[in-house]
Each structure stands twice: as structure tokens, then as C-alpha cells.
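[1] Can you look at this prediction? I've put the sequence above it.
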Amino acid sequence: MGAIVTEAIKIDVWSDIACPWCYIGKRNLEKGLAAAAGDEDAPQVEVTFHSYELSPDTPVDFEGTSEDFLAQHKGISREQAREMNQRVSQIAEQAGLHYRFDLVHHTNTVKAHELIHFAKEHGKQVEMTERLMSAYFVEGGHVGRIDDLVGLASEVGLDGDAARAVLESDHYLPAVRQDQAQARAYGINGVPFFVIDGKYGVSGAQPPEAFAQVARQVWSERRAAEAATEG
């Protein structure tokens, strides 16, 4: 008899490009999965990103700083907003991410989500998500305008003209809305949110060890169930 081939664990991640905890969560997930990948019987994992808009009413060109946005959005003072940004920046540094809230361009993220769906069709979803988050939080890039998004798409190896066509036509908007409807069905009201194999929910930017542990646990359960079936 040959070795049992176990189907990959599916991790579905709901996140927003403009969510600082989502980028931290993405990086911690990657670190946790990399740690588990060193196991003798390493879990096989397939990660898919899904759309979630934290602030869908944000204009494409928000006038003001990150502190202005937070103060308006959360009903807090600019000083409180500055302290929030400082705290999340410190946690981001621990994940190896150097946030530049002084450069951030707050914008509407629906087009960025459409672009991620386009990238998914071409096998570049993870790369596109990473590029968008890095542009937004680290480089002070604009992720709301079609011209800027086309440039970022080209950087990860996607066809710029094709990207422009789908963004201008709203081709992937239904896919974005479908992700959002699924989030509501799951009862997700904050991101990042990780759904493992459609049955385990993990909320928030957990440390890498937590992601490694859940991957190992689910993989072990899979192996045990298959062994019992084979027996």
C-alpha cells in the first residue's frame, strides 16, 4: 500500500487591505505555517484571502491624516488616535513590519479587493495581497485609484491592461460582495478572521505559535480519521 495522501487544510482569511491587524495577522500566519512546515509530517495548507471592507464609506481620496481618519471613524481625539497608531506600530515591528502611519493614504478599498480576485484567477492572490498591504502600510502608496492599482498588479507579474479592464468594468465586484455575504453568514464582524476547514474560527492577529498549533492539530485529526478509515 502507498502512503495516504491527505487533502490540504484550507485556511480562509477575511481581511481588509486598510486593516493594520490584518497585515500583522497575515505575517504571523505565514511564520506559524513556516514553523509547522519543518515537521516530519508537515501539514499541507492552502490559504485563500477573502474580501472585507472595514470602512466602505471612505472616499477614494480621503483628505487628512491617519489620525484624522481614526478620530472621525471611531469618535476619539487625535491624541488617542496617535496613541492607537503607536501601539499597533510597535506590534507590527515585532512581526517584522515597519508601519508608516505618517505616510498612509486612507482610501476606499473595494477596487483593491476586486484586484485581489483578479489576481486569484491568475494564481497570484497571495502575492497581490502582500503587495497591496506593503504599499499601503509601509510605502505610503495609494491603493484606491485604478492607475495605482494597475501599477501594483504589473509589479507582481499580472497583465496591466487586463487588470485595468476588469477594474473599470467592476467585473469582480460580485465576487467581493459574495465574500462579504459569506462573512455575514459566519457572523464575522471584525478582521482578521481565519476559518480553518470551514469549521474552526480564529479571530484576530494571533501569534505565529497559535497558527502553527492549529495547523498541526487539524492535520493530526485528518491523519487519525484517515487511519481509522483505512483500518
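    Looks like it came in fine.

[2] C-alpha only now, for contacts and for neighbours.
    Noted.

[3] which residues in the chain form helices?
    Assigned helices in the chain, in chain order: 20-36, 66-74, 78-94, 110-121, 125-137, 146-155, 160-169, 173-186, 208-230 (criterion: DSSP state H).

[4] for comparison:
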Amino acid sequence: MKVEIYTDFSCPFCYLGKKRLEEAIQILKDDIQIELSYRSFILNPNAPLVQNMDSYTYFSKLKGIPLNQVKDIFLQTKEQAKKDNLNFNYDVMKMTATTYAHLIIKSIKEPRMQKEISNLFFKAYFEEGYNLSDLDDLATILKPFDLNRNKIEEIIQHQVAQELLQEDISLAEAYGIESVPFIIVNDQYAIKGAQPTQVFKQYLEQIYNNITEEQHLKNDSCSI
């Protein structure tokens, strides 16, 4: 069964949703063969490469929300993340563009490596205060994978990676995706939002049963 998750590294619910979806797939691994792939979605195409404002002020100006309300929203997501053993740190977060990080993910073909690097990017953005648009910061994040600044610069300038990113953006538009995380199963079924792990598990089981039943119905037929 093919599962695709659309996420952006600046989306706290994508961090939560990705973790929970992966946990659900791990639980089901002995019963359902699932191929998980990662699709890119850019929430704020106009996000700056360099951020001079703290996350609270920037988000307040971006969304037109009072600062005290922003702090309440961030506190709620921080508390929610704690339950999933994620340590959001809005005090150090740099709300910058995520395009470079997406281009790096698009340059990687191996799903396991995509998963690991995606986790690094989410952690770097939400917990460690790295700038995902800074080549030196990216090189620090990707040091375990021997990707230095020069290699990273080559990747983000490569036409193939740019075309693959644009393909994801176009697919998201075709599906009518306006918020993330958004999961597409077998190009047919949709799951929206950062559902709890058990809910993801139930959805995936139900979809698998639907697909299996549909295949049986197709096979129970006469031909000339």
C-alpha cells in the first residue's frame, strides 16, 4: 500500500503528524506492507532567508494575530508536542524559508534516508534554532551524512531537484491540498491532519481492508 505524506518543515503539526504516522506504520508492519514516501509542501513561499525577528513577533505580523494570542497558540502546540516526546523551543526558532531543505529531500531517492533527514530538519527548525536557509547551518545539520556546504549548494541549484519539488507543489494543487500534514493513500484515499497514532493505524487498516475488498470484487467476474 502506497502512503504519501505532504509536509512542510515550518509546520508544527507536520512534525507531530509525521512522527505519529511513522509510529502507526511501524505497528502495522507485520500485517500490512506499506511504502511511505515524503512529499513537499511550502506553507509560506515568501518566508525570508534571514530572520531578524523572534518567532512570536514574526508570526504575529504574518497572521495579523495579537502577540499574546500567538504566545498562547505556541504554548498549546509546545505542550501537545511534549506528549509525543518532542521539545519545541519557540524562543530560539528562526522562521525562515524551507525551500532549500525540501530541495535536499527531493534529491534523495532512498526512503529511509529521506525519513532520517526529514527528522533532522524538523528537529533543527523546532528544537535547535537552526536556519534552514543558511548553508552553514544546513551543513551542520547534515554532517552525519557527509554533506558539506559545497555539496548542499550543488543540490539546491540542481535542476532535477527543483523539478521534483515543483512536481510535488503541482500535485498538491491538483489534490486541492491547502493545509498540512495531508496523507494520500494509493492515490485515492485522504487523511487530514496530525491524527493520534492509533487513529492513523485505524485509518490505514480500514483503507487496506477497502482496497482488499475492491480487489476481490474485481476478481469475482466473468470474461468473454
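    Cool, got the structure. Everything numeric in this text was worked out from a predicted model, so none of it was measured.

[5] Go through the helices of structure 1 and name the closest to residue 198 of structure 1.
    Residue 198 of structure 1 lies closest, by Cα to Cα, to one member of the helices of structure 1: helix 173-186, at 9.6 Å.

[6] how about the closest one: buried residues?
    173, 175-177, 179-180, 183 (16 or more other Cα atoms under 10 Å).

[7] Report the inter-axis angle for that helix versus helix 160-169.
    60 degrees (axes from the mean of the first three to the mean of the last three Cα atoms, to 10 degrees).

[8] what range in structure 2 does helix 173-186 of structure 1 sit on?
    Aligned by TM-score structural alignment, helix 173-186 of structure 1 falls on residues 162-175 of structure 2.

[9] Now do that stretch: distance to the chain's middle.
    14 Å (Cα atoms, centre = their mean, to the nearest Å).

[10] That one vs structure 1, average distance?
    Here stretch 162-175 of structure 2, set against structure 1 after superposition, deviates by a mean of 0.9 Å using mean Cα distance after the TM-score superposition for structure 1.

[11] contacting residues around that stretch?
    6, 39-42, 102-103, 106, 156 (Cα atoms under 8 Å, 6 or more residues apart in numbering).

[12] how about a markdown table for the helices of structure 1, with distance to residue 195 of structure 1 added?
    Compiled in a markdown table, these are given as follows (distance: least, Cα to Cα, whole Å):
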| stretch | distance to residue 195 of structure 1 |
| --- | --- |
| helix 20-36 | 12 |
| helix 66-74 | 27 |
| helix 78-94 | 22 |
| helix 110-121 | 18 |
| helix 125-137 | 16 |
| helix 146-155 | 27 |
| helix 160-169 | 28 |
| helix 173-186 | 9 |
| helix 208-230 | 11 |
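
[13] what's the most buried one of those?
    helix 110-121 (a mean of 23; mean count of other Cα atoms under 10 Å).

[14] Report the angle between that one and helix 173-186.
    Helix 110-121 of structure 1 and helix 173-186 are oriented at 100 degrees to each other (the same axes, to 10 degrees).

[15] and helix 110-121 of structure 1, how far from the chain's centre?
    12 Å.

[16] Relative to residue 104 of structure 1, which of the buried residues of helix 173-186 of structure 1 is nearest.
    The closest of these, once distances to residue 104 of structure 1 are taken by Cα to Cα, is residue 176, at 23.4 Å.

[17] And residue 36 of structure 1? What does it align with in structure 2?
    Match for residue 36 of structure 1 (TM-score structural alignment): residue 28.

[18] which one is that match nearest to, not counting chain neighbours?
    residue 201 (7.3 Å; Cα to Cα, 6 or more residues apart in numbering).

[19] that older thread, turn the buried residues of helix 173-186 of structure 1 into a markdown table, columns for distance to residue 200 of structure 1.
    Formatted as a markdown table, the buried residues of helix 173-186 of structure 1 follow (distance: Cα to Cα, whole Å):
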| residue | distance to residue 200 of structure 1 |
| --- | --- |
| 173 | 27 |
| 175 | 23 |
| 176 | 22 |
| 177 | 23 |
| 179 | 18 |
| 180 | 18 |
| 183 | 14 |
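
[20] quick one on the thing from earlier: to residue 44 of structure 1, which of the helices of structure 1 lies closest?
    helix 208-230 (7.9 Å).
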